[in-house]
Every structure is written in C-alpha cells, then in structure tokens.
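**Q** Sequence first, predicted model second:
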Amino acid sequence: MAEKYQTREERRKQQEAVKNKKGKGKKKKRSIFKKIILSLFLICVVVFLAGVGTFAYYASKAPHLNKTQLKDPIASEVLAMDGKSAGTIGAKKRDYIAYDKIPDKVKDAIIATEDSRFFKHHGIDPIRLGGAVIANVTRGFGSEGASTITQQVVKMSFLTNKKTLERKAQEAWLSLQLERQYTKEEIFEMYVNKIYMSAGIHGIQTASKYYYGKTLDKLTLPQIALIAGLQQSPNNYNPFEHPDLAEKRKNVVLGLMYQHKKISKEEMEAAKKVPVTKGLKKQTNVNNVAQNKYDAFMDMVIDEVEAMGYNPFSDGLKIYTTLDTDAQEYTEQILNSNDIVQYPDDMFQAGITLLDTKTGEIRAVGGARNPKVQRGLNRAVDIKRSPGSTIKPILDYGPVIEEKQWSTYHQIVDEPYNYEGTSVKLNNFDNRFLGPMSMREALYRSRNVPAAKAWAEVGPNKAKEFANNLGLGLKDSELVPSSAIGGGLELSPLKMAGAYAAFGNNGIYNKPHTVRKIVLQDGETIVKTNPEPKVAMKDYTAYMITDMLKDVLSSKPGATGRSAIIPGLEVAGKTGTTNFSDDDVAKYNIPAGASPDSWFAGYTTNYTAAIWTGYDSSKDENGNFKYYLTPNEQKISQLIFKNLIEHVSEGKNTPDFKMPKSVVKIPIEKGTNPPQKASEYTPSGSISYELFVRGHNEPSQVSHRYEQLEAPTNLNGTYDQATNQIIVNWNHPKISEGVSFEISGSLNNEGKQSYGNTKDTTLSIANPQPGGTYQIEVKAILGDQTSKSATITIKVPDPDELGNGDDNGDNGDQDQDNGEHNGSDNGNGPGNGNGPGNGNGSGNDNGGGNQENPDPGSGTETP
C-alpha cells in the first residue's frame, strides 16, 4: 500500500498546530487554578469577616464584669411544685485564703495541672489549646484541659457550662477584659477560692480542712496533688466516695508537676506510693449539721442539675422542682418519729420514694431515719438491696403476659421444683406446696414456685428486656435463675417506684425526676428537663398486672398485703421480703421467719410509692449478729405505704384503673382447666372473674358441672296477730339430703336484707311494721348447687285503716299461690264476722268478720 506523503512545510504547520493547542490547554488550566485560588481566598475573607462579626455580636451580649460575682459563688434557689421557695443550694461557709498565704507547692500543683502558661498568656492561650489536644491523646483523656484559669474564673462567675459558640465567644472576650482589669495574682486568688470541691464546699482551704482536717500549709505532697486535681471532676474524684478514681487523679497531677519541673522524679515516685486515703479524716458534713430543709430531696435535685452540666452551688440558678412540700414533711414525720409508725429501735432504717403515677415526677423522698449529716446515704436512691418478691410482676408475670398472653386464670402447679436448668431446689416461704392455682392466686399469695415457672416460660432475655424498659438497667451478669424471686439483684426504692408507676399508667414509663426546669442567672435562659414518656409494655399487660396486684391488698385467704389496705381507695401493690443464707441461719441461730429486708411497692392512679425497710447491716460494730426484722416488723413497710398514700390522697379524686379494650373480663368456674365459663347454676362462691387478652385463649365452653336445684315448694305466709309476727313455711323434696335455705326479704320494695341461712322450713319475723308489705325470698342450697328463689308477698294490716262493724267477711277471700281454693267465703252479717270461710285450697281460710284477722297474703313460686 502506498504511504501518505507530507511535504516539509506541511509537517511544520502540523507541529505548530499541536504546539498551539497544548499551549492553549495550559493557559486554560492556569486560568481555572487562579480562579479557584481567588475563590478560596474570597471565601476565607468572607468567613473571617463573618467570624469577626459573629464574635463581635456575641461579645456585645456578654455580661459585664462584676466584682461580687468574681469573688463569691452564687447560691441557687429551689422552688417547689407550687412555685414557692423550698430553700437554697450553695455553700454558706468558706475558708477564704489570700494569694500570699497559699503555699508555693500548692500554687505549683494547681498551675501545672490547670494552666501551666498562666503567667505568660493574656487570658486565652492558643499554645495551651494545641498542647491540651496532644496531651489528651498521649497521656489519656483528662490529662490536661484547654481552658485557662482566667477562662474558668469567667465561666464560673458569669456563664454556663453549655458548649455553644456564643458561650465560647463570650468567655474569650470576658477573659481578655478580666486580664486587663486584674493582676494574675488576683485572678489566681479568685480561682482557688471559687472552685467547687465536692460535698457542697468551695475553695482549696475549705477542701483541705474537709478532707484532711488541716490547713494547706500542713499538707503533704500527695495530699496537695489530690486537692489540686479535684476541680476537674469534684464528685468523681472525691476520695471518700471514689478512692480508686481519686488515686489515679492524684498520680496524674504528680506527673504534671514533674513534667513542668515543679518536683523531682524521686519526689513524684515517692508520692505516688502513698495511698490517697492516707491522712483522710472521718467523713462529716461541712458544718456537722444538715444545712438544707428537705435534705434527701435536695440531694436528688443537686445530682440532676449537675448531670445537666450546671453547678447548683455557684451558678445562681432558679430550680423549679416537682416537690410537694406537704408530702415531703409528712414523709419526714413518718420516718423521724413514732407518732405514725412504731419502730423497734433507732438503728432501724427506711428509704421512701413517692411519685406522681402519670408523670414520674418525684413528690417526696425519705432518705433516712434521723439523718445526721447533709448529703449522707440517701436510702431512697443509693441503697442496693435485693427487692425480694416485689420483682415478681417485673421479671415473671409481666413478661409472660406480654409475650405469652397468659390470662389471670392461667393454671400453674405449686409443687416441688428446681430452678430452671439447675439442681437447686426452690421452696416457698411457708415450706408448703399448694398444688394447682391461677396466676392471680399465685401472685397475691406470693408463691415462689409459680413465679419461677413463669420466669422459665418467658426466658431471662425477655425478662431482662421487660425490666429494662421500666428503667431497672439490669445486666446479663446480674440475672440468675433465682432472680425470679429477687436473687442476685440490687435495686433502690427509686427504681422500683419508677417501674411500678408504669403499671398504673397504662404501660407508659416516665423516668423519675425532681427537676422540671432551671432558669439561668441571666433570668431569661430556660432549660427544660421534660423526660420523654416511653411505651414500656402493652396496655393489657399493665392492666392485668394491676388487677392481680389489687388482690394483694384484699381479705382473700393468703393475701400478703392486708396491712396496706386503705379503705375507700383502689390500690395495687406487692410485698417483698428477703432471706438470710442457710449458712448464716445455722451460724448465728437466726430465728425462724426473720428477714434482713422488707419492701412494699404500690400505686393508685395518682401516686406510686416504693418503701424499703431494714438495717444497714445485720452485725454490730464488733461483728456480732444483732439486727433483723421479725415477721411483725416486716409489716412496717406496708404501714408506711398505707399512711403516706392515705395522707396525700386525702381530698383528692382517685379514680379506679380503667380496663382497656384489649382486655375482656369473663366469669370462670373455679377448678376448670382449661377454663370454662360459669353457668347460670354455678354458685357464686365457685365463680372467679378473670381477665383475658382479647382474642387470645378466651374460653367459649360453658361448664355443666352444676345442675339446677329445685326451688322450695308450697311456700306459705301469714301474719299472726296474737303473737304479732309473720310466719313463713315451705317444703323441699331434698330435705333428707341436707338441703339448706338462704332467706332474704324487703319491706315496701326497698333495700333487700338477709334473714340468714337455715335447714328449717319455717321462718318467723317478729314485730313487723304495721301496714307494711313484706316480700320474702327463699333459695335452696345443696353443696355447690343453688336454686332459683321462691317468693311470697305478705301484707301486715294497719289498725288505723280498719273499721268497726262494716265487714262483710272479705277476709275469707284469701289467695294461695297454687290457686286451688274451692271453698266459699261464708262471713255473713254486718260486722259480726261469723263466716267460717272454709276454703278447700292448699291453705285453710279461717277468716271471720273480725277486722283484726289479717289477709294471709298470696304466695308465688319461681321454678
């Protein structure tokens, strides 16, 4: 094939064209790159200007520096649910220390820990910010903070802990202003006297005396390190409460002091070997007395506000709470006196949580009997004790209704039983087994074996899920087969109250809380806390558990909560006790029936309360076994509940629990299994009204166990003027079989009353009401069979309505219920009453003309 020929000139032009094309491409790329650079520059300028403008705007809204606020923390005001003041939270006592009185080692420790370049920057330290990021990566989170001491003074005095752009801008601006108006020494002095040091105290000198019982100049190096490190997280590093965390924090501070050449390596290592608890004094209240009214409730308020990121001791907040001061004062009266409930001794303790059933708002808290220190052990919140049988609705019966739709009549056999998957035998509190029974009866009698069987039916995973939907926060490691009756679990009255309230609130769980909202120091910023309601279970589960728990507070045989019954109130609840180990019973010769803990948790549609009672320890200070609850003392938790709920419910409308459409109520004949409906002949004593989940296992078959029993026959009645009494008699074909009769009656068609039961066939009613009309009903009973009623109506004459001589013998016209009178009335003569009246019916009419002879009445029988 011939090659294509190009001249030299053609090749040159072609090469120039390619070169020009490449050049244009490069020029185009350079042009685009220049445009991108210019755009980025313009964007940076705009962002910078916007940032400057935003910073200027936020800075213009910053509060003014105020000397008083810089020097002193501002207490927070607490308001009750009615808006009235309930007290304040804030340190009243501080040991103020001037800069020149602070030991150098203390200054070195604080500066090395909090702001190593404090004396070099002007309020904001970019180098410290970058160093803090590196330190937290290399030495662990919390090794070094980014805020300067100046910034922290500003934040504690004027701002909140909220991490917003506005707050950070104002903090930076005010820090620059603070550095202009005050010396470094003055700012450092403000800082060390203002910082919060846990336990409601402020300032390093106060902390030194509180933790070690001496002034700063007497502290050792390890003690100085602890004091210097507290401020970052005072409650977590409190050596009384968290010695392990305090130990780690102390060592971090010592490492920082060494890093910044404030101590030698030898000093650091020697100090690290000294336990943080060495030299600690005995924990007491700052002023050795409780400072706040309603201390247990305030304790919870403090914790909630701190969890929100604010310091109630120094931020000058207005804290709007859920507190019912009347309920709180009554709770404290119950605990701190014997006026309402009698206690065996002063060592006996209790914890109480009272909630609003519908909202989870905490109305009152009982943290201790006769508390000695502020913010001491709050037994409503802090204790961790086995809940005993109060856990059964939560881990056993609630889950099995939720998952398996068991009815309240579901039959469970109370019999010898081993925990699921083990060879460990389970027993009941009375060491007896009662055989087949309904779930309802098993719960109100608090039988252990049926509860464990329900747990096994639903499984631990579903049980845990159900419980955690109610706020219990259980872990897999906590659940063991004995958890079905409270074994292995440690809970507080606060958690139990929150869980039980959901049963009374149609299955809706609200996290228990004391704070509704807080208003910040500026008086404008409002922070609301409304917890979100959570659907924890089906409404049928909540109602069916509630209906069964109402029987716990009843007169039914075996009901365990009788001491908590409140007349006139519909209340549901559950008892709970715990046991000593078999080893302890044998070792210490513990009496039969003794218990370390007693619980009661219950609710109305308005209020829920959970009460724990017992002793902090069963042993005295010498290790001798001494303290336990006798069977009578185990009822104290019920009595506390009864009196508290009765008090707060006084004058309030408390409606009954409303049955949802998902539940049906059916009269079941006792003893049938599977359940059968009661027939029209089933005796009332053999009928149990049970609840079923609509569409699940509802019985359709009617029991034919009972046949109709014949009604009484030949029922007659007459008024005997001579004895002034009504005489009624009847007959029955099964007299020889031991039939008995239930007799009732009414006067003038008003309220029915009982005349009792008898095996006789005669009834006498003495001194009947003149002119009254009596209706008498007689019903036959034989074993479990009951007949329909036979009735008779008897009119008692009224002497005031009778005449003297105008009687034509009408009294001979007497009507018996069988209507078989063949006699005629022969009462002739005006008023002489001589007619014999020999009616040939089933009853003889002996009426004469005498007006005092009454109408014997007419009898009717209902077959």
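**A** Arrived safely.

**Q** can we go C-alpha only for contacts and neighbour counts from here?
**A** OK.

**Q** Tell me which helix or strand comes right after the longest helix seen in the chain.
**A** Assignment by DSSP state H gives helix 8-60 as the longest helix of the chain. Sequence-wise, the next helix or strand downstream of helix 8-60 (DSSP states H and E) is helix 67-71.

**Q** What helices and strands are in contact with that next one?
**A** In terms of contacts (3 or more C-alpha pairs under 8 Å, 6 or more residues apart in numbering; DSSP states H and E), helix 67-71 is packed against helix 149-158, helix 184-194.

**Q** quick one: contacts of it?
**A** Val153, Val154, Ser157, Phe158, Met190, Asn193, Lys194 (C-alpha atoms under 8 Å, 6 or more residues apart in numbering).

**Q** The last one and Ile227, how far apart?
**A** According to C-alpha to C-alpha, to the nearest Å, Lys194 and Ile227 sit 14 Å apart.

**Q** quick one, which of these two is more surrounded?
**A** Each of Lys194 and Ile227 has its neighbours counted (other C-alpha atoms under 10 Å); Ile227 has more, 30 against 26.

**Q** Got another one to weigh against that:
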Amino acid sequence: MRIYSADGKLISQFGEKRRIPVRYDDVPSQLVNAILATEDARFFEHKGVDPIGVIRAAVVLITTGRKAQGASTITMQVARNFFLTREKTYIRKVKEIFLALKIEQLLTKEQILELYLNRSFLGNRAYGVGAAAQVYYGKEVGELDLAQMAMIAGLPQAPSAANPIRNPERAMKRRNVVLSRMLEVGAISQEEFELARLEPVSARYHGAEIELSAPYVAEMARDFMVQRYGEEEAYTGGYKVYTTITSEAQTMARQAVKENLYAYDRRHGYRGPIASLWQMPEPNAQPGAETDPARAVAPAEDPTWTREQMLERLASVTPVEDLEPAVVTGVEEKQAWVFTRDGQHRLIPWEGLNWAREFISDTRQGPAINSAGEVLSRGDLIWVRQVEESLMLAQVPEVSSALVAMRPDNGAIQALVGGYDFRNNQYNRVTQAKRQLGSNIKPFIYSAALEHGYTLATLVNNAPINQWDRSQGTAWRPKNSPDVYTGPTRVRKGLGQSVNVMAVRTLRHVGIDGAIDQLVKFGFNRDDLPRNESLALGSAVATPMEVVRGFATFANGGFKVDPYVIERVDSALDQVLYQAQPRLACDECLKALAQPSQPEENSLAAVCPIPQEQLAPIILSPQVAFLIKDTLRSVVWGGGDWSQGTGWNGTAWRAAQLIKRRDIGGKTGTTNESRDTWFSGFGPGIVATAWVGFDDHSRELGRTAWDNYGPRGQITGAESGAKTAGPAWNQFMYHYLQGVPSESRTPPEGVVTARIDLATGKLSRRNDYSSMFEYFIAGTEPTEYAESQQSEQPVFEQETEELF
C-alpha cells in the first residue's frame, strides 16, 4: 500500500510485499532476454509445456533419483505463483501442466511474461522486476545496466540464497551464469559479456523513496484503509491511496512548526549536552581564530577518544528531524569545533552559540553568555543543525505543537503536522489532543450574540466582574490581560483586543444554553463544553481539527464543511475503488440566502449548481459570517487613527507586520498560566489552526526575559497565543499566500454600512478621526446620532494578550 499527496508525491508505504507494476512494453529488451535465457529459452516456441525440458528432468530423476530439474516453463511458474504452492509433488506438477496449457489458450505470450515479471518473488520483500530495481538499485527498471539486469534475472530460482545484499559472492556467481546463458543464445556480444562480468556488485538496500514528509497523514491514511479493507487486505492489496495534502503546503507547514519550536526552545535557554564523553583541559587557542573564522584551524585528534570511537558513538545516536549528533573537540573564545557523523570537523560560529544562556525553569533563564566555554566543553555530545551555511547548537524541543490547514469550501486538508517528531511520538495532536481553547472560542460566542441583537457597534461594559459563587464560597473575578478596563466598548474592538470581561457579558446576553447550542452547530462536542461562564473565556476543550472546521464557517460564508484527508483509493491496476464526496460550500446559495425574500434551505435547488446531497449544511447566515470574518481582520490590523490618538492594535498585530495583506484574519488564544496557546485564522482559499503547548497538561509554557543576543523583535514576557502559536501560523500563511490574488472585501446582500461615532457606537455626522464606517445587518444599524463627539482613547498601545 502506497500513500501519496494530491500532487503524486510518495508519503509512505506499508505492507509485507513491495510491488511496482510494470507493463511488458516498458521492460528493457535485455532484461527480457536475461529472464528467458535463464528460465525458459524456448518460451516463445512451446505451448506452455516444453517437452525437451520434461525429458531432461526425467533423465535427471532416473539417473540420480533427485527432483533437481523441475522442467517448469515460465507459463508453468505463472500457474504455480497464482494458484499453487511450491511443494515438490507429482500431483502439483500435473496441476501445473494443465493450468499452463489453459493459460496459453487465454493469454498472449507477452501477457504471460508480463504476469511473470510482476509476480515473481525476488527477495527483500520485492515482488516483480519493478520493485527489485527499486529495492536493490534505487532505479526505475528502464535505468538498469546489463550487469544489474542479469543480477535480477538470476534471483527467481534462489531469491534468498543468491540475494546480492545478504550473499554478494554467491549472487555474483549467479549473475555471471545468467550472462553466460545470454552469450550462448546470442542475446549479448562477447565484449558486452566481458564488461558486465567484471562489474562489481553494486546492489544495496533502498527503502521507499519517500518524497514528502507527512508521517501523521500517512498514519491517518493507514488507519482509514485498515478500517475499510481489514489489515491483511490493506497491506497486501497493492492499493494506492491519494490524500488531499499538497506537497508545497505540507512542506511549508512542517517547516513553520519546526522553526517555531526551535525559536521557543532557544529563548527559554540551553538544557545542556546529551552526555559528556570525556573532559580534557582546553588547548591554547590559535591567535585570531576566535575573531576570524577564516583563519580557524580544526583541532588535532583528541588522544582520549580516537576517530573510530567517536564515529561509533555518533552512529549509536539516531538523528531527530534535522538535528544531528556531534562531539565537541575544541572550544575557543567565540566559537567551537565539533566532530560530526560524516567524519568531519565543523565549526560552530558565535552566532550559532550565543543564544545558549542557561535554562533554569520554564519561567527563568540564566544571564546572556559571553564565551563559548560557558556552554560547551571538549567531549560534550551535543545536537547541531544546519542553518543556511553554518552550524548551530541545538536541542530536541520538549514542547509540542500542531498545525492543520484546509480549504474552507470543501474541507480538503492541505497540510497537517501532528507533532515535531513522529518516529519518537506517534500521538497526533491535530486529531487526538483535546486542549482548552482560550480566546479561540470568542468568535463563536460573538456570532451567537450577533444573532441575538448585538451589532459590531454595540457597547459592552469593559468593567471588572466580581460575582459571588454561593456554592463555592468564593468570588469569580475574571480579569483582562493586561488588567485594564475602559468602560463601555464596541464589540468590534472587544473581539479584536480579546477583552475577557466583555466576552463574559456577551455570554450572559446569549445565555449559556444558547452559546452551547451555537458551538455544537459548528461541530464542537457538547460534552466538552462546560455549563458555566468560564465557557466565554475558553475553558472548553477541542482538537485543532475541530477548531479549524469551526473557523472555516466564517471563511466560507456560513457553511459547515467536514475535514477530510483521503481523496481517492486506486487498485494496483489503477481502478478507482473509492472517491471522496465532500459536502461543498456554494457561493450562489449565499447570494440567494442574502436576498430579502430569505428562501428556505430546501428551496435553494433552483439556484444551486451543486447537487443537493453534496451541499454542506448552512449553520450561519452569510451576513453574520461576514461580520465575524471582518472583525477577525481587525484582530490582525486593529483600527482607529494612531496620529489622532484613536488607534489600537489587535492581539495578532505580528501577522500584519509579516504577511502585509488586508485579506487575512484570525484569533489568538491563551489559557490560564499559558498551558495552551492557539492561533486560528484564514486567508484567501485557506483556513489554518496552530497550537503550541506541552503534552503534560500541568506544565506551563512560561515566560522569558530579554536576551542580549536575541533576534531583532525578540519575544519576551509571558508566552501567549500571539507570541507562541502565532509565529507558526504567520510563517505558514506568509509562504502559502505568495502569489495568491487578493480577496476583495465584498459584503453580501443584506449588509449595509453606516458612519458611527467611535465612542458611543451611534450614528455620526462627523467625517474625521472620531468616526468610522461600520458594517451592519440591514435593519440593525443605529438610528440615533451621537450628541457629543469625543475621542476614543487608546487602551493597548503596545501589545495585548488574552488569558482566562
């Protein structure tokens, strides 16, 4: 079974048998000649049974008493391979003969030979010449040279004993026998024979030529196939499974997750080497070497550990993703020398070391380092990774992450990264990790409020809440972060800045039952939603897959699409056995729904170009979906006029700085004590969710202090959705949206604009910084004008975070 991306890149393969079917016309004539010369020189002359071969076998049996000559033609071997066993009995031979005669009546010689070429076991789980060419030589069958073809042609009789990997000497003898037979029948010249006979054995094991790293997707596909076909059939049926993953998006997502985890790990400090192999006094550094890498010279071999010992130790450490083990062999003032697995001495410059202040705890780091010797010693076994042209000191991240991106119009998953390293941990955090949502939940709460009388200009009191809980005997005091309160504030700004107390008051307006019903419509599990006011602040749990599905509804105009990752399943003969039938969003339906007559869903058939059974359910009006989507743009871009003192940042302002597109939007999310951080949002044709946290729910993501050697615009303070998960989303979207046309902000029918006063949310007659145009569902726009014009004061001038 082979798993592919949507664009045909091999992701993984599973099973007991490896087959790469080839057509007869695609097999080189010399390989056919080698097979025939060795197995059945009279193949094109006999009718399935070769009388001469039978007589020869009989003579051997009579004279020796041994069944050494089987007299099996290629047709008889096809009969045995498909229908019989390999036991040497007379009754099996009789059956073999009759089956061969029948096969010759039904198939042409070329068809029979094609079956033989694809069915024969050739060792190392390779069945057929296509698989053997890949397993032994890493080539397509048409790329083999004469010696390699002869090697493969010699395998059917003894695929294990004459295996060129396990027994190269015997394999070479068998290969040369094949070459001799080819020379005898005139298939090759004497010169070709001599050249091929002198070729060394070049075979070595080649695993699957994986072209795209998506191991969590491969495991999802494997599970789908086992559930559908059963384990044995799934592994041995030769199925080709095509996923919805695109190779470019998957590569971008994987890189974004890794880079973000490395950045988090660096700012929290260095946890030390893997091991200390030896300790020796430092030799005198060469003059100028610490300041001029071009003059640096690799240290001499250490007398304590030989080159061979270091290579052996390094070979025992399995690389992790793009991290490689290395041994420190020299430490100078501002650089260090390491010995790597390929037997080279490599230099780690100061830029690759200076981040490594001491990790004390998740919330504390040591002071910035001033020399390499504060971090490394000779004999340290460490991790390094290649960054552009040089090495960097590294460590395996302990923190976890996930990222999933999908098309909002049909739910096709474009990229999925379930964790940092699948080989060490197969836990798929996209589909299996239920984590608290934090403020990622707020757009769903506000969508319910817009259906219950709120507008984006509605004022909600941004004031402290102090509610006595008689059952607990304590007061519940949800706080904003930062702990600032500005009085009545518009809904757009409250969601854009993720104001906690406003979200609680909005929940009270909707009612807990109403909010839970709304969340269930988006696909969240009712059992995961607490029946208390902490729901407004994200105490509910959900997987990243559930979250990205919910945000897709805002992006597509109100449809609930279901994520899917299996596009189709083909048989070994390229017959389509399964084709996904996703439920689709429909722009024409949205236009019809937006008309004043408001047609019922079941009457959309007249305008919908999509068959009704393929139409995704509509769970949100296009008007409400547009209003939330537009407000999520404010989370990125903020609002107001900074020059006039009315400007404000949304919590995701970093996305605006990097991506620089006005057609993106999203929502940050941070839970209590920064145990879970989120960023979910959309761009043209894509919606994505990123999550960062520890698998250990009790461990906090912590905080970091300023680092003298940190990057420009370094992240400090408490970890949060904007600072911890946001950068992965930002990087993915930045690369994904390159070359994607901008998406216009066109409101649906039924949405109007009105100029409002920033301070009161009422209509404004002024055309200056104290007012703005706001979107409203027709009929909900304000009818009163503001009596006095007063400026809206900025509250969060630098940065905001959200906690509950």
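**A** Looks like it came in fine. Quantities reported herein were computed from a predicted structural model and do not represent experimental measurements.

**Q** What's the TM-score once they're superposed?
**A** Aligned and superposed, the two chains score 0.48 in TM-score terms (TM-score structural alignment, normalised by the length of structure 2); 418 aligned residues with a C-alpha RMSD of 3.4 Å.

**Q** about what we covered before: could you export the contacts of helix 67-71 of structure 1 as CSV, including distance to Ala56 of structure 1?
**A** Converted to CSV, these look like this (distance: C-alpha to C-alpha, whole Å):
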residue, distance to Ala56 of structure 1
Val153, 21
Val154, 18
Ser157, 21
Phe158, 18
Met190, 27
Asn193, 31
Lys194, 29
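
**Q** Pick out the most distant pair among those.
**A** Maximum pairwise distance in the contacts of helix 67-71 of structure 1, criterion C-alpha to C-alpha, is 15.7 Å, between Phe158 and Asn193.

**Q** Flag every buried residue along whichever strand or helix holds Val252 of structure 1.
**A** Per DSSP H and E, Val252 of structure 1 falls inside helix 243-259. Across helix 243-259 of structure 1, burial judged by 16 or more other C-alpha atoms under 10 Å covers 243-244, 246-247, 249-258.

**Q** so which strand or helix has Ala656 of structure 2?
**A** Counting by DSSP H and E, Ala656 of structure 2 is part of helix 653-659.

**Q** Tell me which other helices or strands the helix ranked longest in structure 2 touches.
**A** Longest helix of structure 2, by residue count under DSSP H: helix 247-267. If contacts are counted by 3+ C-alpha pairs under 8 Å, 6+ apart, helix 247-267 of structure 2 sits against strand 400-406, strand 413-417, helix 726-736.

**Q** Now do the second one against strand 400-406, angle only.
**A** Relative orientation of strand 413-417 of structure 2 versus strand 400-406 (axes from the mean of the first three to the mean of the last three C-alpha atoms, to 10 degrees): 170 degrees.

**Q** Report the angle between strand 413-417 of structure 2 and helix 247-267.
**A** Per the same axes, to 10 degrees, the angle that strand 413-417 of structure 2 makes with helix 247-267 is 30 degrees.

**Q** and the next element down the chain from strand 413-417 of structure 2?
**A** Next helix or strand after strand 413-417 of structure 2 toward the C-terminus (DSSP H and E): strand 435-436.

**Q** Just to check, Ala221 of structure 2 is in contact with Glu567?
**A** No - checked against C-alpha atoms under 8 Å, the pair Ala221 of structure 2 and Glu567 is beyond contact range at 10.2 Å.

**Q** any residues in contact with both of these two?
**A** With C-alpha under 8 Å, 6+ apart, Ala221 of structure 2 and Glu567 have common neighbours Val241, Thr243.

**Q** Enumerate every residue touching the nearest residue to Pro443 of structure 2 once chain neighbours are set aside.
**A** Sequence neighbours aside, Ile628 is the residue nearest to Pro443 of structure 2 in space, at 6.7 Å (criterion: C-alpha to C-alpha, 6 or more residues apart in numbering). Contact analysis of Ile628 of structure 2 by C-alpha under 8 Å, 6+ apart lists Pro443, Tyr446, Ser447, Phe554.

**Q** can you do 10 Å?
**A** Ile628 of structure 2 sits next to 443-444, 446-447, 450, 456, 492, 495, 554-555, 557, 634, 665-666 when contact means C-alpha atoms under 10 Å, 6 or more residues apart in numbering.

**Q** and which of the residues you listed is nearest Trp653 of structure 2?
**A** Among the contacts of Ile628 of structure 2, Ser634 lies closest to Trp653 of structure 2 (C-alpha to C-alpha), at 9.1 Å.

**Q** Relative to Asp630 of structure 2, how far out is the nearest residue to that closest one once chain neighbours are set aside?
**A** The spatial neighbour of Ser634 of structure 2 that comes closest, neighbours along the chain excluded (C-alpha to C-alpha, 6+ apart), is Gly496 at 5.5 Å. According to C-alpha to C-alpha, Gly496 of structure 2 stands 10 Å off from Asp630 of structure 2.

**Q** same deal with Leu416 of structure 2?
**A** Leu416 of structure 2 sits 26 Å away from Asp630 of structure 2, going by C-alpha to C-alpha.

**Q** which of those two has more neighbours?
**A** Leu416 (29 against 21).

**Q** Thought Arg254 was touching the more buried one, still the case?
**A** Yes - with contact defined as C-alpha atoms under 10 Å, Leu416 of structure 2 counts as touching Arg254 (8.0 Å).

**Q** Name the SS class of Lys550 of structure 1, please.
**A** Using DSSP: H, G, I helix; E, B strand; the rest coil, the structure places Lys550 of structure 1 in helix.

**Q** One more: Thr689 of structure 2?
**A** strand.

**Q** show me what contacts it?
**A** 402-406, 416, 430, 440, 543-549, 551, 666-668, 678-682, 725-726, 728-729.
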